[in-house]
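In: Take this sequence and fold it.
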Amino acid sequence: MLSEQAIPVVRATLPAVGGALDQITERFYSRLFAAHPELLRDLFNRGNQANGEQRKALAGSIAAFAVALLDNPDSRPDAMLSRIAHKHASLGVTSAQYKVVHEHLFAAIVEVLGEAVTPEVARSWDEVYWLMANALIAVEARLYRETGVPEGAVWRSMEIAERQEETVDTVSFLLRHADGAPTDAFLPGQYVSVQVTLPDGARQIRQYSLSSAPGRPQWRITVKRVDGDPAGEVSSWLHAHGRAGDTLDVSAPFGDLVLPEGDGPLLLASAGIGSTPMLAMLDHLAATGSTRPVAVAHADRSPASHAHAVELRRLVDALPQATLHLWYEEPGDSGAHAGRADVTSLDLPPGTTAYLCGPLPFLRTVRGDLLGAGTAAADIHYEVFGPDLWLGAED
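Out: So this is what the prediction gives:
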């Protein structure tokens, strides 16, 4: 927790620091990449840097952590910290890198706020930073220990065993260890990072959910090509070049949006490619003969754009107490509902635990609808692909 000396200083300066965080983080990344260009080339997502989403996510996490320290001084925002730590571990982030971040972040704070950063203010916000950094370092150290690898050594060479075209812009890859070793265990809902070398020599990294159950001879990831400006560098490369027999650098599995044990009722709600962790959960439930009640809600543009649609129906049919609810913006004659997902129309039993995955507007809407219908905030969990611009929303 914050020291007694720091609490009033952080509380008094939070509006000024929070109001300037966008400028601070912009200046921070500029300084960081000037001093360490290899971090932009080989670690950070260049697309998220170009569109500003990573800057917003960093600012949001700092502000959310500071507010949590002030509002709940005897506890930590563990849900937020866990989500960040799992992402960091999947990238191979090391404890030494937090010192590099500290150097350039605090230089950026001084550059933006100037004389307002008195020694007392600097010491107080230094406390905030290291409370957050040390908490993340501790969680990441535990994740590395549990994975059985030294700090940051999460990468292994895997071979594409098979490529499967799912839709016009979505492809699945079955992955196996190049040396023939069994695939590692993981929890349903987790993801891996994939690193590829692009034409300019950059080694860019992206995360993809494991979209089938643990225990299979091969892992499966499902990759949607990201169009737009900027287009997805890694997804485009995998669509254009990933073929059976090729090797990829793949991380160990991480991620904290995982299927809970027990027999309580579940809601698995997804939109678009957000269905992939839900497929792994359903596949695991079917493989283990689960009889727990499961409501599956999925929204997509059209039947043709819905990756793994046939598989989803098959898995739901294999579960005796599962129901499937589909919404398509262009349903055609599919029998699905027209428009966007409406979970308020579902008859969810008391005590339902909800798992959400999809674009941020979808998450906001569905979470708000669930809260309005009486679902406890603690029973709603989410995964957002890309920088989490919603950090702290659960706390």
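In: hey, let's count contacts and neighbours off CA atoms from now on
Out: OK.
In: so who does Tyr382 touch?
Out: Neighbour list for Tyr382: 257, 355-357, 363 [criterion: CA atoms under 8 Å, 6 or more residues apart in numbering].
In: Near Asp126, how many other residues are there?
Out: By the criterion of other CA atoms under 10 Å, Asp126 has 15 neighbours.
In: oh, I was asking about Leu326
Out: Using other CA under 10 Å, Leu326 is surrounded by 24 other residues.
In: Mind telling me what element it is part of?
Out: Following DSSP states H and E, one finds Leu326 within strand 322-328.
In: Most neighbours out of the contacts of Tyr382, which is it?
Out: Tallying neighbours with other CA under 10 Å puts Leu356 at the head of these, with 27 neighbours.
In: Is Gly47 in a helix, a strand, or coil?
Out: Counting by DSSP: H, G, I helix; E, B strand; the rest coil, the backbone at Gly47 sits in helix.
In: which residues does the closest residue to it other than its chain neighbours contact?
Out: Leaving aside its sequence neighbours, Gly47 sits nearest to Pro230 (CA to CA, 6 or more residues apart in numbering; 5.9 Å). By CA under 8 Å, 6+ apart, the contact set of Pro230 is 47, 50-51.
In: Tell me the one of those residues nearest Gln164?
Out: Gly47 (25.9 Å; CA to CA).
In: from memory Pro349 sits against Pro265, does it?
Out: Yes: contact criterion CA atoms under 8 Å: Pro349 and Pro265 qualify, at 6.9 Å.
In: Could you also give me the structure for this second sequence? I'd like to compare it with the first:
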Amino acid sequence: MLSEQSAATVRATLPAVGAAIGEITERFYARLFDAHPDLLRNLFNRGNQASGAQKQALAGSIAAFATHLVDHTDQRPDQMLQRIAHKHASLGVVPEQYPVVHEHLFAAIAEVLGDAVTAEVAAAWTEVYWLMANALIAIEKRLYEESGGQGWQPWEVVERVEETADVVSFRVRPVGGGAVREFRAGQYVSVRVELADGARQIRQYSLSGAPGESLRQFSVKRVREEASGPEGEVSNRLHARVRVGDVLELSEAYGDLVLGDVAGRPLLLASAGIGVTPMVAMLAALAADGYEAPVTVVHGDRSPADHALRTDHALYADKLADASVHFFYERDAAPGARTGLVDLADVAVAEGTRAYLCGPLPFMRAVRTQLIGKGVAPADIHYEVFGPDLWLAQG
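Out: Sure, this is the predicted structure:
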């Protein structure tokens, strides 16, 4: 992995780089988009750029990767790399883009740190960058091969379901027919949409239907303008404009939050808000497989009316041999549900449980803390963040 000489240099300079990483990423994106404005129009999420979320995520991933390398010189942080690679593959990132990123990232580092970036420092951090980049390129190559290398394909909308006031599910099939490739419960697809200004923006949406169906189903929550960020360009256009018969561009399915070989272990599927979508697909897969081990289903939402796919959520859980369901609503809780935020204090968690989390970051942090307190091993807690992964960026 990282050479001893570079590890020593990175270890010595990591505090300075870490302290300046926010400014470095700010300069990096400014340089990148000045030189390649098409990347902002057609690859990067303009909403996440405007809110600063993507800058935070990049800073967090660089710092986490470098820290891991100097602390564990013979290991790679493969879980983090897998998550990034799946996102890159869903966007269609290619190896030729990595030298472009390197050029502008290291120019930004030199601008911010000035004379502190000696030849030795530059060489050490270049080694860090290419260790990360080459690992991602290799993983992405494998993912493209596994997906059949189809790239973007046209899909026709055959059904549109208004799940809640802010969530719509679209059921789609390949234009011209053809087989629908299998996906793993918990994965997502990228959807590329042309906007009014001609930009072709890309967003990821979890596949919320059951694996093995002849159609694909993904669910979209409308992102409304809030103090924390702008209105969602793509989600609002999909809600307002896309109807049955329209054609959308979709990627193949990607994402590493999948059940895998659970080997009859107790499972806990915890979600909040639109984070319910991959959990419903997981429950559908478990029900279809006749899963017999205990499955604990936890979900939090504003109200039953805001709980997207609520009927399917409960129905698939009811098909399992040994499932317990715990729905929490901030208001209007129906009989059998609880009022308030998700709290696992009174939820039994079996020994050896493997947990899957999806929802807002504060929710997942709180649930993870409670699970660890109940004896669940940190390595058995898996999560999915919609949008930039800010878990590492926020410590």
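In: so what number do they get for TM-score?
Out: Put the two chains on top of each other and the TM-score (TM-score structural alignment, normalised by the length of structure 1) is 0.97; 391 aligned residues with a CA RMSD of 1.3 Å.
In: re the thing from before, compare neighbour counts for Pro349 and Pro265 of structure 1 and give me the winner.
Out: Neighbours per residue, other CA under 10 Å: of Pro349 of structure 1 and Pro265, the larger number sits with Pro265, 19 against 14.
In: The more buried one contacts Thr291, doesn't it?
Out: No: judged on CA under 8 Å, Pro265 of structure 1 makes no contact with Thr291 at a distance of 9.7 Å.
In: still on that earlier bit, in the superposed pair, what's the mean gap between the strand holding Leu326 of structure 1 and structure 2?
Out: Following superposition, strand 322-328 of structure 1 is found to deviate from structure 2 by 0.6 Å on average (mean CA distance after the TM-score superposition for structure 1).
In: That strand packs against which elements?
Out: Using 3 or more CA pairs under 8 Å, 6 or more residues apart in numbering; DSSP states H and E as the contact test, the elements touching strand 322-328 of structure 1 are strand 294-300, helix 309-317, strand 337-338.
In: so can I have JSON lines of those showing mean neighbour count?
Out: Shown next, in JSON lines, are these (neighbours: other CA atoms under 10 Å):
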{"stretch": "strand 294-300", "mean neighbour count": "25"}
{"stretch": "helix 309-317", "mean neighbour count": "15"}
{"stretch": "strand 337-338", "mean neighbour count": "17"}
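In: JSON lines for those, including distance to Thr247 of structure 1?
Out: Below are those laid out as JSON lines (distance: least, CA to CA, whole Å):
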{"stretch": "strand 294-300", "distance to Thr247 of structure 1": "31"}
{"stretch": "helix 309-317", "distance to Thr247 of structure 1": "27"}
{"stretch": "strand 337-338", "distance to Thr247 of structure 1": "41"}
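In: Okay, helices next: where are they in structure 2?
Out: All helices of structure 2, identified by DSSP state H, fall at 4-35, 37-42, 46-51, 53-71, 78-91, 97-113, 119-146, 233-241, 276-288, 310-318, 361-373.
In: and among those helices, the most buried is which?
Out: Ranked by mean neighbour count, the helices of structure 2 are led by helix 276-288 with a mean of 25 (mean count of other CA atoms under 10 Å).
In: Show me what that helix is packed against.
Out: For helix 276-288 of structure 2, the packing partners by 3+ CA pairs under 8 Å, 6+ apart are strand 267-272, helix 310-318, strand 354-358.
In: mind running it again at 10 Å?
Out: With contacts taken as 3 or more CA pairs under 10 Å, 6 or more residues apart in numbering; DSSP states H and E, helix 276-288 of structure 2 sits against strand 200-206, strand 216-221, strand 267-272, strand 295-301, helix 310-318, strand 354-358.
In: who's in contact with the closest residue to Asn48 of structure 2 other than its chain neighbours?
Out: Among residues not flanking Asn48 of structure 2 along the chain, Gln54 sits closest, at 5.4 Å (CA to CA, 6+ apart). Contacts for Gln54 of structure 2 were tallied using CA atoms under 10 Å, 6 or more residues apart in numbering; they are 25-26, 29, 44-48, 60, 387-390.
In: which residues are common contacts for Pro265 and Thr291 of structure 1?
Out: Common neighbours of Pro265 of structure 1 and Thr291, counting by CA under 10 Å, 6+ apart, are 321-322.
In: what's the spacing between the residue nearest to Asn48 of structure 2 and Ala108 of structure 2?
Out: The spacing between Gln54 of structure 2 and Ala108 of structure 2, counted by CA to CA, to the nearest Å, is 16 Å.
In: doesn't Asp300 make contact with His306 of structure 1?
Out: Yes: between His306 of structure 1 and Asp300 there is a contact under CA atoms under 10 Å: 6.0 Å.
In: Noted, bye for now.
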